[in-house]
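> Next comes the sequence, and after it the predicted model I'd like to discuss.
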Amino acid sequence: MSEASMAERDVHRREPEREAEPGRETAGERIEAAVGSVISGKHAEIRTMLTVLLAEGHVLLEDVPGVGKTQLARAFAAAIGGSVRRIQCTPDLLPSDITGMSVLDQKTGELRFQPGPVFANIVIADEINRASPKTQAALLECMAEGQVTVDGVTHVLPTPFLVVATQNPIDMEGTYALPEAQRDRFMARLELGYPDEAAEHAMVTARETAQPLDAVRAVTSQAQFQAEIDEARAVRAHELVERYAVRLARATRGHPDVRLGASPRATLQLVRAAKAHAHLLGRDWLSPDDVKALAPHVLPHHLVMHDPQARHDEARAVVAQALASTAAPIMR
């Protein structure tokens, strides 16, 4: 048997999943329950967002106003613990309003760096596409490198560092479309959509006398959440599964409707998110099914379509075609 055949045989062999201790919730389950107490009927969206946060990615929430985008971000921030800062993006917001600036210390006569709101574990950039392109660009270095450079001096951001940005649809008045370089920094783009009738009624009832978000408390410490991140990063990925992720990304680049396909950064983000997905399922090894589960959330917003008016649904259709046409290693 050839080495390639032996490798394929090994990746097909199903390994046992770790069994959770009876009666003991995992950190992920506690976080999901805490967030679910605020956002009703959105279990899949909550799980996907938790997966991306564990993969040290940044999340872009896009939908019409009033469906709970900011509430979801705030609920995650409260449940995870650590420092939280919110930036309300407006057309007159300056880059220094995000990163911070050097100010003159009246006592010493020296310049002193005053950190901006980006110096937090979780940064909520609310309505990011209402900020000017110049201000949007101020987040690029922060999101990609975990640091800020002001007046030639580099300042390292705290860890974990996660950006949860919300935006309204780009056809709404007063919004600026995020440039490709900015979208590429986000690991996943999620839509909440309207709740079903039962969930909407439950929301009305729950908020008649109280605000559920006020009752959310940290269910894990900053150190514990960082440990979960480290475990997700350590999930083993077989070469054949990694190659499957690469082939999926490459399949988007040759599509006739796509001008720019998924970038290599998107491929890296897909594998990292898939590892976090496996970790949440109690596995320390990566399955092709993990890649399949995350591809519809990670890849579409990285695509640049030939038609500038193309909707996100069209990019999702391209990814669906890539999934259908790309053979995956079959688990035995």
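Ah, there it is.

> C-alpha from now on. contacts and neighbour counts both.
Will do.

> in what helix or strand does I46 lie?
Following DSSP states H and E, one finds I46 within helix 43-54.

> ok, K42 - contacts?
K42 makes contact with 36, 192, 195 under the criterion C-alpha atoms under 8 Å, 6 or more residues apart in numbering.

> What about the residues you listed, which are in helices?
Among these, DSSP state H puts G36 in helices.

> Out of the contacts of K42, which comes closest to P308?
Ranking the contacts of K42 by separation from P308, with C-alpha to C-alpha as the measure, puts L192 on top at 23.7 Å.

> was I right about the closest one contacting D63?
Yes - counting by C-alpha atoms under 8 Å, L192 does reach D63; the two are 6.6 Å apart.

> ok, back up a step: so which other helices or strands are in contact with the helix or strand just after the helix holding I46?
Next in sequence after helix 43-54, counting helices and strands by DSSP H and E, comes strand 59-62. Helices and strands touching strand 59-62, by 3 or more C-alpha pairs under 8 Å, 6 or more residues apart in numbering; DSSP states H and E, are helix 43-54, strand 162-167, strand 188-190.

> what's the shortest one packed up against?
In terms of contact count using 3+ C-alpha pairs under 8 Å, 6+ apart, strand 188-190 is assigned the packing partners helix 43-54, strand 59-62, helix 288-298.

> With respect to A206, which of these lies nearest?
helix 43-54 (17.8 Å).

> next one: the closest one to chain centre, how far?
Centroid displacement of helix 43-54 relative to its chain, using C-alpha atoms, centre = their mean, to the nearest Å, is 8 Å.

> do the same with stretch 164-174
Here the centre of stretch 164-174 is set off from its chain's centre by 17 Å, with C-alpha atoms, centre = their mean.

> Check stretch 11-29 too.
23 Å.

> okay, how far is it across that stretch, tip to tip?
28 Å (C-alpha to C-alpha, to the nearest Å).

> residue contacts, the residue positioned nearest the centre of the chain?
A centroid search over the chain (C-alpha atoms, centre = their mean) returns V59, at 3.0 Å, as the residue closest to the centre. For V59, the contact set (C-alpha under 8 Å, 6+ apart) comprises 49, 52-53, 163-165, 186-190.

> ok, structure two:
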Amino acid sequence: MPVEELIFPDRLKAHQQKIKQVFNEVSKVVVGQTYMVNRLLIGLFTGGHILLEGVPGLAKTLTINSLSKALHLDFQRIQFTPDLLPSDLIGTMIYNQNASAFEVKKGPIFANLILADEVNRSPAKVQSALLEAMQEKQVTIGESTYMLDLPFLVLATQNPVEHEGTYPLPEAQVDRFMMKVYIDYPKKEDELEIMRRMANMSYSDTVSKVLSKEDIFSIRNEINQVQISETLEKYIIELVFATRRPAEYDLNDFAPYIQFGVSPRASIALNRAAKAVAYFDERDYVLPEDIKEVAHDVMNHRIILNYEAEADGIKTKDFIEAILRKVPIS
């Protein structure tokens, strides 16, 4: 059955218009950073958690806050600090003297949209508390397990790990993020506009709500119906295997530096993200360019280089670019 029969054209156009409206609403507060908003929406519409990394002051937190205001979703911001406890995230059991029994006090993780701000400022035991929620969409408190309300999405920010007072995220948690997006400094013209807005102390703008839960689930269904050919499915697999066995793909210059390639989660994420890119471009089929566009964000945090790579100045970005050049589409 062709995709045209599966996706209702009128409803598709309405959703496309709402997505553009979300960009417009966020731009009322955040100047530039269209790329960041695009990646956050890809995560929202494909059920993938997003990790944003960049130095302080690049509007990571402001962008997520602004996006949350454009959605009819429960939103919680959790500021990660060195003294944060796992129970501060997921909740705990408290004793009710009137009822003479223990009761569950749920934590802020019980929301649709979680902003894990500066997630790398808390030690591993706190970061690990997110693992079950991110993967299974559930939380265990005491002996009971509680399902989280869907959609559930973790949007995390972190400063570069070389900054003082930060902790590297556990590899198991990093792999659960669909994409890790590096945020760079704004362009000159964008920074000029930022300066003009923020220097005006009376400046304020409000973000209108655009998307409901029903819209989000409908868009997810429409993205799921975007077609990807068997050729491109095999291309994704070849990209993934090139990270694990670089010598077999004429990537001998990088082979000595690879400790671990990407996990199977990468192939799933490449497929979903590429479909979302095609959908945003108002197409019902995936092109090779869609896969290449998201390859860096999907794979950069999943490839683990050894110490020799750091000593020789080898970057993950260079390895991914070499893979995209070497691996053919057959």
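Cool, got the structure. These numbers were taken from a predicted model, which means no experiment stands behind them.

> quick one: TM-score?
Comparing the two superposed chains by TM-score structural alignment, normalised by the length of the second structure, the resulting TM-score equals 0.88, with 312 aligned residues with a C-alpha RMSD of 2.4 Å.

> rewinding a little: for L162 of the first structure, see how far away the residue nearest to the centre of the first structure is.
8 Å.

> Need the residues touching each of those two.
Common neighbours of V59 of the first structure and L162, using C-alpha under 8 Å, 6+ apart, are L53.

> would you turn the contacts of K42 of the first structure into TSV with distance to I128 of the first structure and neighbour count?
Formatted as TSV, the contacts of K42 of the first structure follow (distance: C-alpha to C-alpha, whole Å; neighbours: other C-alpha atoms under 10 Å):
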residue	distance to I128 of the first structure	neighbour count
G36	24	18
L192	17	19
P195	23	16
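
> one step back: please name whichever of the helices and strands packed on strand 188-190 of the first structure is nearest to A310 of the first structure.
strand 59-62 (15.5 Å).

> what element comes up after the closest one heading to the C-terminus?
In the C-terminal direction from strand 59-62 of the first structure (assignment by DSSP H and E), the next one is helix 69-80.

> what helices or strands is that following helix leaning on?
Counting contacts by 3+ C-alpha pairs under 8 Å, 6+ apart, helix 69-80 of the first structure is packed against helix 27-36, strand 122-126, strand 162-167.

> Shouldn't H155 of the first structure be within a strand?
Yes - using DSSP: H, G, I helix; E, B strand; the rest coil, the secondary structure at H155 of the first structure is a strand.

> Could you identify the residue of the first structure that aligns with A242 of the second structure?
In the first structure, the residue matched to A242 of the second structure (TM-score structural alignment) is A251.

> got the buried residues for whatever helix or strand its match lives in?
Following DSSP H and E, the helix or strand that holds A251 of the first structure is helix 239-253. Neighbour-count burial for helix 239-253 of the first structure, with 16 or more other C-alpha atoms under 10 Å as criterion, is recorded at 240-242, 244-253.

> one step back: right, and the helices and strands packed on strand 188-190 of the first structure - which one's nearest A234 of the first structure?
Minimum separation from A234 of the first structure across those (C-alpha to C-alpha) falls at helix 43-54, 11.7 Å.

> which residue numbers in the second structure go with the closest one?
Aligned by TM-score structural alignment, helix 43-54 of the first structure corresponds to residues 34-45 of the second structure.

> Name the residues that touch that stretch?
By C-alpha under 8 Å, 6+ apart, the residues outside stretch 34-45 of the second structure that reach it are 23, 48-50, 63, 67, 153, 155, 178-179, 181, 183, 216-217, 219-220, 223, 273, 276-277.

> which among those end up buried?
Members of these that pass the buried threshold by neighbour count (16+ other C-alpha under 10 Å) are listed as 23, 48-50, 63, 67, 153, 155, 178-179, 181, 183, 216-217, 219-220, 223, 273, 276-277.

> ok, the residue of the second structure positioned farthest from its centre to G107 of the second structure distance?
Relative to the centre of the second structure, and counting by C-alpha atoms, centre = their mean, the farthest-placed residue is N98 at 43.5 Å. If you measure N98 of the second structure against G107 of the second structure using C-alpha to C-alpha, the figure is 22 Å.

> and what of V126 of the second structure?
In this structure, V126 of the second structure lies at 13 Å from G107 of the second structure, with C-alpha to C-alpha as the measure.

> So which of these two has more stuff around it?
Shown here are V126 of the second structure and G107; by other C-alpha atoms under 10 Å, V126 has more neighbours (23 against 16).

> how about the more buried one, what's its match in the first structure?
Under the alignment by TM-score structural alignment, V126 of the second structure pairs with T135 in the first structure.

> For that match, give its distance to V164 of the first structure.
16 Å.

> still on that earlier bit, which other helices and strands contact the helix or strand immediately after the helix holding A251 of the first structure in the chain?
Past helix 239-253 of the first structure, heading to the C-terminal end, the next element that is a helix or strand (DSSP H and E) is strand 258-260. Contact here means 3+ C-alpha pairs under 8 Å, 6+ apart; on that basis strand 258-260 of the first structure packs against helix 239-253, strand 304-305.

> out of those, nearest to D171 of the first structure?
Across those, the minimum distance to D171 of the first structure, taken as C-alpha to C-alpha, is reached by strand 304-305, at 16.8 Å.

> Give me the neighbour count for V52 of the first structure.
Using other C-alpha under 10 Å, V52 of the first structure has 28 neighbouring residues.

> you'd agree the match of A242 of the second structure is up against A322?
Yes - here A251 of the first structure reaches A322: they are 5.6 Å apart, a contact under C-alpha under 8 Å.

> now for the buried residues of helix 239-253 of the first structure, which pair is the farthest apart?
Comparing all pairs in the buried residues of helix 239-253 of the first structure by C-alpha to C-alpha, the longest separation belongs to L240 and R253, at 20.3 Å.
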